[in-house]
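Q: my questions are about this predicted structure, shown below with the sequence.
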Amino acid sequence: MGGYEEIRGNLIGMLEELNDRLSKITEDVKHVAEPPEKDFAEQAVQAENYEVIDFLGNRARNEIAQIKDAIARIDAGQYGVCQSCGEPIGEARLKALPYSDLCIKCASQQGC
């Protein structure tokens, strides 16, 4: 595989989308400072909502880090190479998961 300009552009688009999503999640979290509901059932629902929002925020931050790493690998000429075994990562895997740093074999062994 050669030039990865198109993939790099797609990764940057994904990064912008995730940053926007994370910004919206952060806005939602700021509303957590509102006083808790008086009703116990409503408090339980609020707690679940905050857990979901926190999960989504953490997941977005993790994906942002993976995308930034992939962009750095492209820039360093190391993209498309498994970080575990050093073999090329299949084109189909890179299309499905463009920020992948493991080939399918290594990912399977690691439970990813």
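A: Nice, thanks for sending it over. What you see is a predicted model, and the numbers here were worked out from it, not measured in a lab.
Q: from here on, just use CA atoms for contacts and neighbour counts.
A: Will do.
Q: what sits against G90?
A: G80, C103, I104 (CA atoms under 8 Å, 6 or more residues apart in numbering).
Q: try R73
A: Counting by CA under 8 Å, 6+ apart, R73 has contacts Y79.
Q: what about it, helix or strand, and which?
A: Assigned by DSSP states H and E, R73 belongs to helix 40-76.
Q: report the buried residues of that helix.
A: Neighbour counts over helix 40-76 (16 or more other CA atoms under 10 Å) mark 50, 53-54, 57, 60, 63-64, 66-67, 69-71, 73-74 as buried.
Q: below is structure B, check it against A:
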Amino acid sequence: MKSDAERKAQLLARLGQLQARIETIEDELVSHSDRDWEEMAIEREDDEVLEDLGQSAQAEIRMIQAALARIEAGSYGDCAYCGERISEQRLDILPATPFCKDHARAADRR
């Protein structure tokens, strides 16, 4: 069983990776200088993919920040819906999850 300090270190490491990814995406999005129409169309398609990746990273950052807040509050690892302990296996795979397996399914259906 990992301690909250180990989970916090894991979450902070992932947060750093995501923030670096967002910086790279932002740099790429502002670096275009081609004026050829065909290349501009390709760049626009690439930009859409980068924007989607950036939005995904931002959503994961929000989840990590919420998990870090739960660690500080002493409620990390407890399901936000039922209050039961989230399994270690689930936390190993999804360390930022606020829900146990059963209630994650219910949250996905909403």
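A: Looks like it came in fine. Note that the coordinates shown come from a computational prediction; the quantities given were computed from them, not determined experimentally.
Q: re earlier: closest one of the contacts of G90 of structure 1 to E91 of structure 1?
A: The closest of the contacts of G90 of structure 1 to E91 of structure 1 turns out to be G80 (CA to CA; 8.2 Å).
Q: what's the matching residue for that closest one over in structure 2?
A: For G80 of structure 1, the aligned position in structure 2 is occupied by G77, per TM-score structural alignment.
Q: surely its match is in contact with L94?
A: No: between G77 of structure 2 and L94 there is no contact under CA atoms under 8 Å: 10.8 Å.
Q: the two: which has the busier surroundings?
A: Neighbours per residue (other CA atoms under 10 Å) separate G77 of structure 2 from L94, with G77 holding more: 25 against 11.
Q: any idea how far the spatially closest residue to the more buried one that is not a sequence neighbour is from L15 of structure 2?
A: Excluding its sequence neighbours, the residue lying closest to G77 of structure 2 (CA to CA, 6 or more residues apart in numbering) is I86, at 5.3 Å. Distance, I86 of structure 2 to L15 of structure 2, by CA to CA, to the nearest Å: 21 Å.
Q: which residue in structure 2 lines up with A107 of structure 1?
A: In structure 2, the residue paired with A107 of structure 1 is A104, using TM-score structural alignment.
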